[in-house]
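1. Give me coordinates for this.
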Amino acid sequence: MMFSSNSRRSGLLAVGALAFSVLLSGCAAPHAGSKMASAPSPAAAAPVEVAVLAFNDFHGNLEPPRQSVGMPDGQGGTAQVPAGGVAWLASALDSLRAKHPNSLTVAAGDLISASPLASSLFLDEPSVEALSRIGLDYAAVGNHEFDRGTRELLRMQTGGCEKLTLREPCQLERFAGARYHYLAASTLTASGAPLFPASAVRTFGSGAAQVKVGVIGLTLRGTPMLVNPAGIADVTFADEADTINAEVPKLKAQGADAIVVLIHQGGKQAGAPDPNGCGGFIGDIQPILARMSPAVDVVVSGHTHADYICEMPTSDPARRVLLTSAGLYGKELTEITLTIDPAAHRVTARSARNLIVQSQPFTSAKGLVALSPLVPAYAPRADIAAYVQRYVDASKAFATRPVGKLSGPAERGEAPAGSTGGPLAHLIADAQLAATRSAGAQIAFMNPYGVRAALVPAADGTVTFGDIYLVQPFGNALVTETLTGAEIKAVLEQGFDANGPEQVLAPSAGFVFRYDRRQPVGSRITAITLNGKPLDPAASYRVTMNGFLALGGDGFTVFKAGRDAVTGPTDIEAFEGLFRSNALVEVPHDARTIDAGG
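-> Below you'll find the model as predicted:
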């Protein structure tokens, strides 16, 4: 299923008509014996340059997320640059559009859900509207777009105020729906048709200087592992490479000179942070690219929250594809430049770079992150800032309410420690254990990638609801179930298997395990104790986790085998409860997960 669309911004389509000249015959007399002078051939049309401006994993971060982007400082070290905020993103896009008369703005999924309060309290309606206002054209559908089910996702596109969740829609204004287009080639309804159009074609220029860019959008096949199955019972998710390869000839038949894929799947690079690097790249996107048609010119990716610019192999060893990702939360923006030959109908040159959307300084768990002279600083676009402020003001009653005191900053862990969740993941596990003792809980586990931000209290230790909501914006109900010791070991092993990125589950206090990556998959957990005693493989234990994990989320499918499940409070209620029951919450620093391999 496909459609064609012209730009909504009048300046972007009109300017694509690059001038070309036709040689005129001179006034000299014709050669003797000739009946007439031969007509000259028209000159070939000049190449057309088209910019694809891309981002991914915005997650409703209307305000600067109080996070930074690491980059080389030019002296062998790493500089941290404060970045993000949709008003700053708008200014960065405007500056690039001024540079590129022909441009297309795209995103690779997870634009909404798992969002801060100013967006999530309002069902992410303000994020959809803000992204529409800054000129987003096309977006792939990520797994988080399905968090509230397919019907609510359809409402995000078409608008309206039908109540499809527990929260009220249209609280501040009538929701008009996205003015950008979702593309979902691999998300199929019962009829076999895509939930949203599979692809689109955008035309730039006219006459002999006209070029067409085809865009395919799709999500990852593993989406059912990442969302509530009840919300997606009416759709299935097809193989990514097969879907792309089937769509390419359809776009070529429409005259596409260049093909761009937007896919919510990705990878990560190793080593020191470099937004424009590709060192030691690895990820689930690789086998998709290896089977993908070499006719694809660019793949804009996401999901892993990483930044990279890579040239990757495709199904044709002689042709590589440009692969990009712009981190997360609108902190970066990828500028992709395509030079297209309108006569040969192909891309003759391409390049890409990730730009950091530097915004405003903030205080992290490690101290002040100041503005950096290494990259430009953008001013927030006034109209977008004013729109966001309406929703920030409306959420303040929730955001500024104090919930308790914390002994100091609790870090979530940055790469490579991000796979453990740091002290903050352990604190969350402690909170969940305390909240479910009445269901018999003896152990609680937190998935590190579910910890979204560090928890930094005010100078006097005060923590607000807005602070803890930034950490856990999901509202997942807690589930307490019975597992044997052998099943607990098996679920810990799943954090080190070959299915998806590594995650070292963060346990509650009293539970300690050792792991060794040098051992074979399935045998990497080398020791487990509970309250100082070895875990008995045959004994039964009551274990708490969030509902996402209970459904097998993040690949921890052993949790689905749990018995005698009891549903408890939400994760955010449990976290707030920990603060309410303690005059001062201490940040845990005990060793609960031990890398035996060094």
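2. Please count neighbours and contacts with C-alpha atoms only from this point.
-> Noted.
3. show me where the stretch 301-450 of the chain has strands.
-> 307-313, 320-326, 332-341, 346-356, 362-364, 367-369, 402-405, 443-446 (DSSP state E, counting those that start in this stretch).
4. can you put those strands in JSON lines and add mean neighbour count?
-> Written out in JSON lines, the entries for these read as follows (neighbours: other Cα atoms under 10 Å):
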{"stretch": "strand 307-313", "mean neighbour count": "21"}
{"stretch": "strand 320-326", "mean neighbour count": "26"}
{"stretch": "strand 332-341", "mean neighbour count": "24"}
{"stretch": "strand 346-356", "mean neighbour count": "18"}
{"stretch": "strand 362-364", "mean neighbour count": "17"}
{"stretch": "strand 367-369", "mean neighbour count": "13"}
{"stretch": "strand 402-405", "mean neighbour count": "19"}
{"stretch": "strand 443-446", "mean neighbour count": "26"}
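5. one more to line up against the first:
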Amino acid sequence: MHARMFRLTAGAATLAAVGALAVALPAAQAQPDNDSRTRPGPTVDLQLLAINDLHGALEPPTGSNGQVTHRHEDGTTEQLTAGGVEYLATGLREAREGQRRSLTVAAGDLVGATPLLSGLFHDEPTIEALNELEMDVAGVGNHEFDEGWEELTRLQEGGCHPVDGCYVEGREFEGADFPYLAANVVDEDTGRPILPPYSVQNLNGARVGFIGVTLEGTADIVTQEGIEGLEFLDEVETIDRYSRELRRRGVNAVVVLIHEGGYPADTAYNNRCEGGADGGVSGPIVDIAEQASSAVDVFVSGHTHQPYVCAIPDPSGRERLVTSAASNGRLFTELNMKYDLRSGDIVRASVEGSNRVVDREQPAAADLTALIDYWSELAAPVANAPIGYISEDIRGRGAGTPEFPLGDLIADAQLAHARELDPSAAVALMNPGGVRADLTYAASGDEGDGVVTYGEGFTVQPFSNTVNLLDLTGEQLLQVLREQVTGVNESSPKILQPSAGLTYTLDLTRSGAERIVADSVRIDGEPLDPAATYRVAVNSFLAGGGDGFATLADGGNPLVGDDDMAVLAEYLTANSSAGAPLSAPAADRVTVVQ
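-> A predicted model of the protein is given here:
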């Protein structure tokens, strides 16, 4: 396993890196959070193994979704191939060996936006895999609500799907063996959480409370009908409330499983996380970690798909670890600490952690292989059907640029479909978060190089959105472009992927709405006319104002088209063949100044 250890050590005066990164913590600050001033009691070892943002990646993920960056001591980097639950199971089981008190936990988005192997069966295969992984407790993420909160409840409790039923006669889905936690997801009428807010786990006398929280902005990034009647509360206020409640119950050791994250300065999984008071990480998780109750000993985070194990000061100035294990099961975080049996608390200064690579060269876990084979056989008739041909990798968000080739390809497909419905359609826009993987040239199964199967396409577009048409004035369309870099998207822009025909300049040296250069916007080479009406194609998620694009929800004359995955498949089939495969679009529709 490749790993770099991060440890909070009392009395250290400097940062050191000899097998571990030591973060200075004065010994006087290593008191239990209840400030009992009692002498330390006998301690026992406690281990936490954590994942986040698995997204149903049961089979080894392909392309950039299946790689992690390793930084060598000399500063050079290399890409390591990682992921796959067969190997994740092996890694977790090896890490648990010799541990009397070990828990496996998760920080949301275990399901949702999943490849066909899981998504075709409403993510039952992923829940069954998590049961085999011996998951103990998980917080919810925004994607747990992709099919609505009632479906999330079914995944927890079991039972056949209300529409599709059971997939094999006599085999009923039994549900999750572990509790999902949703402390800040409440019924807007009663104010009560829809799932338990926390779970107290007893490990041979060591009692640890886990609070599960998703980002307060979940309502802005999921389909509205799935969360009707729900409210998502402030993360810090929720954490503080249930930390106090756990204390009243005599539970002093507290871990937060939070589906909100940050962005490390160095994206290598073994980064040193250096960089001042914020520990080398930026983003929403920093403010939450700095403000939330000092009773919390560790934050296991997610959502941003980034790798980090960083120390961030709590409100009392004492540092605590905040972790994230990237996504798609490529990494897991190992946390080791001491638990004081007298105070019933985690010894903060003892906490150390590292992200460990899920190496595909280790043996695959036979029980997970059998599970994958079982569901793969059921999915094969759909998954293996060819839908198109490509001549090279077509990169999605892994391209690392605001505009990326696969986003343009999907937008072009949606515009072509829109023009079949209404020849006046002028442009299509695709949300970047809806592009879940790359299309890779190399064969991932029995098909030949360059063949795109339905299963591979579904991995790219798993949400079952529809392609919708709506009318926008030129002024409204300009406002949509500005919403990429303002409002909820100001600090972390969401650049819509444009179809052919739309061009403009994105000037990152400017601030706010001025980053969209208004007089650069062109439709089919003509300047945008603020008073004209344009027919625009977007998916149903965006049409509802998702991802902070509120202006799209005001579009007029709506028309609902086909499922977006069907649209992509139709486009690939119509525009490629074995003899004339598609090349990656140039991704040159947005001129970026930086």
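6. before we move on, back to that, tell me which of the strands of the stretch 301-450 of structure 1 lies nearest to Phe474 of structure 1.
-> Each of the strands of the stretch 301-450 of structure 1 has some distance to Phe474 of structure 1 by Cα to Cα; the shortest is strand 443-446, at 13.0 Å.
7. What's the biggest helix in structure 1, counting residues?
-> Criterion DSSP state H: the longest helix present in structure 1 is helix 382-399.
8. okay, that one sits on what stretch of structure 2?
-> On the basis of TM-score structural alignment, helix 382-399 of structure 1 is assigned to residues 366-383 in structure 2.
9. Could you pull up the average distance between that stretch and structure 1 after superposition?
-> Stretch 366-383 of structure 2: mean distance to aligned residues in structure 1 after superposition is 1.1 Å, counting by mean Cα distance after the TM-score superposition for structure 1.
10. Measure how far that stretch is from the centre of its chain, please.
-> Going by Cα atoms, centre = their mean, to the nearest Å, the spacing between the C-alpha centre of stretch 366-383 of structure 2 and its chain's C-alpha centre is 24 Å.
11. Also stretch 195-212 of structure 1?
-> In terms of Cα atoms, centre = their mean, the centre of stretch 195-212 of structure 1 is set 26 Å apart from its chain centre.
12. Over to stretch 246-262 of structure 1?
-> Distance of stretch 246-262 of structure 1 from its chain centroid, counting by Cα atoms, centre = their mean, is 24 Å.
13. what does that stretch rub up against?
-> For stretch 246-262 of structure 1, the surrounding residues in contact (Cα atoms under 8 Å, 6 or more residues apart in numbering) are 106-108, 139-140, 198-199, 201, 211-218, 244, 293, 295-301, 340, 342, 345-347.
14. if we can go back for a sec, redo the strands of the stretch 301-450 of structure 1 as JSON lines? Include distance to Pro380 of structure 1.
-> Formatted as JSON lines, the strands of the stretch 301-450 of structure 1 follow (distance: least, Cα to Cα, whole Å):
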{"stretch": "strand 307-313", "distance to Pro380 of structure 1": "23"}
{"stretch": "strand 320-326", "distance to Pro380 of structure 1": "19"}
{"stretch": "strand 332-341", "distance to Pro380 of structure 1": "15"}
{"stretch": "strand 346-356", "distance to Pro380 of structure 1": "14"}
{"stretch": "strand 362-364", "distance to Pro380 of structure 1": "16"}
{"stretch": "strand 367-369", "distance to Pro380 of structure 1": "18"}
{"stretch": "strand 402-405", "distance to Pro380 of structure 1": "29"}
{"stretch": "strand 443-446", "distance to Pro380 of structure 1": "36"}
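15. for the ones you listed, which one sits closest to Met71 of structure 1?
-> Ranking those by proximity to Met71 of structure 1 (Cα to Cα) places strand 346-356 first, at 9.2 Å.
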